[in-house]
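Engineer: Sequence plus predicted model, see below.
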Amino acid sequence: MEATVREKSTFALMVAVALIIIAVSLRVLPHPDNFAPITAIAIFGGAVLAFRYAIWVPLLAMIVSDAIIGFHSLVLVTWGCYLLVALAAHRGLAKLSMLKVTTITISASLFFFLVTNLAVWAEGRLYARTWSGLVECYTLALPFFRNTLLGDVFYTAAIFSAYLAALYMGTRLARGRRTPKATSV
C-alpha cells in the first residue's frame, strides 16, 4: 500500500526545522560511532518536504553540527552524499510504501559507505593507493557500516512512524472540528 505524504505547508516547514534541530542534537550528543539520524532525515525530508526544503534539511543539519563538532577534510563528500540521498528520496518516494522506504534506506547506507570510504582511500593519508589499500580501507570500515545501517534503519523507521502517526492524529482532530454537533433548544 502506498501513501502520498508530501507536504507544501507551514506544517512541513515546522517539520523541517524540527528535523534540523533533532539531527544536530543527536549528532553532537554522545552516541555510538556512525549511529546518527542524518541519512534518515535526508530520506524523510526528500520524501515528505517540498524540493527546496528536502535538499536543505540534511545540508543545514550537517553544516551546523560540523561547525560544533569540527570540520574534516571530506565534508564536501559527506555533504554531497546526503544531498544525493535526499534527491533520490524526493524522486523515489513521492508515494510511500514500506518496501520503497526500506530499499532506499539500505541503498543509502551502502551508497554512503562505498563513497565515503573510497574518498578516504583516495585521499591517501590512511591507506596506500593500491588495490590492497582499498581492500584494507573497506575491511576496516565494516564495523562502522554495521552501525550506519542499524542507525539508518532505526531512525528512518522512528521518524516515518512518528510523522505518519502525527498526520493520522491531526486528520482525526480536524475531522472532529469540522462536524460540529447540532444542539436542540
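Structural biologist: Noted; the coordinates are in hand. Numbers count the residues shown, from 1 in each chain.
Engineer: drop to CA atoms for contacts and neighbour counts, all remaining ones
Structural biologist: Noted.
Engineer: The chain: helices as residue ranges?
Structural biologist: All helices of the chain, identified by DSSP state H, fall at 10-28, 38-48, 51-69, 75-92, 98-123, 131-178.
Engineer: Could you point out which of those sits nearest E2?
Structural biologist: Judged by Cα to Cα, the one of those that comes nearest to E2 is helix 98-123, at 8.1 Å.
Engineer: and the comparison structure, right after this:
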Amino acid sequence: MSLQRVNLSIGALLLVILAFIISTGAMRLVSFNFWAFSNFTPLGAMALFTGAYFNNKFKAALVLIATLFITDIFINYLYTSKIVWFNTSSLWLYASFMIMILIGSLIKKVNITNVLLASLASVAVHWLLTDIDPWLHGNLYAKGLSGYGESLFMALPFERNMLLADAAFGAVLFGGFELIKGRWGATRYSKPVVVSSK
C-alpha cells in the first residue's frame, strides 16, 4: 500500500502522545514485574510509525521524546524509589530512537517486507548504541572492544524482545492504520491525510 503522510494539529498530537505514553508505561510496568518481557514495549514500532506517517519529523521526535522522558521518570522511580528527571546514559537511548524515526521515514510503501526490514535496522541501531554506556561507564565489562562485544552479547535477549515487540506493535500500528484507510475508502486518501488544518 502506498504511504500517505499525516499532518497533526497540537490537540491531535497531544492525544497521540498520551496514548503512546499510556501503552508504553503499561508495557514497561509489565517488563518491570516480569523480566522475560524486558524491552517488550511499543517504542520501536512507534518510532518507525511516526517516522513513516508524520509529515513533520519534529513532531514525530516530540512524540518519542515525550514518551521516553515521562515513562523513564516512572520506571526510574520503580527501581530507585527516587524521582530521576534525566540521566546522561539516556542520551544513547534517545539518539537510537531519533535514528529509528529516520529509518521509518525511508518506508515509502507499507508492506510486511519493508516494515520488517525497517524493524531489523532499528533494532540493530538500538543494540549498537544503547550498549555503549554500560560498556564505557559500567563496571561489568572491560573497556576494550572485547568488553563492548560482551556487552552486545549480553543484550541479545533484550534485543530479541524488542524485535518481537516491533513485530507485534508494528502490526497493530501499521496494519491498523492501513485497515482504517481501506475501510474509509481510497478516495479520501488521494492526498496526504490531514488530521487538522490548524
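Structural biologist: Done, it's in. Model, not experiment: these values are computed from the prediction.
Engineer: quick revisit: tell me which of the helices of structure 1 is the most buried.
Structural biologist: With neighbours defined as mean count of other Cα atoms under 10 Å, the helices of structure 1 peak in mean count at helix 38-48, which reaches a mean of 29.
Engineer: Now it on structure 2. Mean distance?
Structural biologist: In the superposition with structure 2, the average deviation recorded for helix 38-48 of structure 1 is 0.6 Å (mean Cα distance after the TM-score superposition for structure 1).
Engineer: Would you mind giving the residues in structure 2 matched to that helix?
Structural biologist: Aligned by TM-score structural alignment, helix 38-48 of structure 1 corresponds to residues 43-53 of structure 2.
Engineer: who touches that stretch?
Structural biologist: 3-6, 20, 24, 57, 60, 64, 97-98, 100-108, 118-119, 122-123, 162, 165-167, 169-170, 173-174 (Cα atoms under 8 Å, 6 or more residues apart in numbering).
Engineer: gap between T171 of structure 1 and V17 of structure 1?
Structural biologist: T171 of structure 1 sits 22 Å away from V17 of structure 1, taking Cα to Cα, to the nearest Å as the criterion.
Engineer: whoops, I mixed them up, A122 of structure 1
Structural biologist: 35 Å.
Engineer: One more: F111 of structure 1?
Structural biologist: Distance from F111 of structure 1 to V17 of structure 1, by Cα to Cα: 26 Å.
Engineer: Can you verify my assumption that A60 of structure 2 contacts F20?
Structural biologist: No. Checked against Cα atoms under 8 Å, the pair A60 of structure 2 and F20 is beyond contact range at 11.8 Å.
Engineer: aligned partner of T156 of structure 1 in structure 2?
Structural biologist: In structure 2, the residue equivalent to T156 of structure 1 is G170, according to TM-score structural alignment.
Engineer: nearest spatial neighbour of its match, skipping sequence neighbours?
Structural biologist: Using Cα to Cα, 6 or more residues apart in numbering and skipping the chain neighbours, the partner closest in space to G170 of structure 2 is A45 (4.9 Å).
Engineer: cool, L140 of structure 2 as well?
Structural biologist: Using Cα to Cα, 6+ apart and skipping residues adjacent in sequence, the residue nearest L140 of structure 2 is P134, 7.7 Å away.
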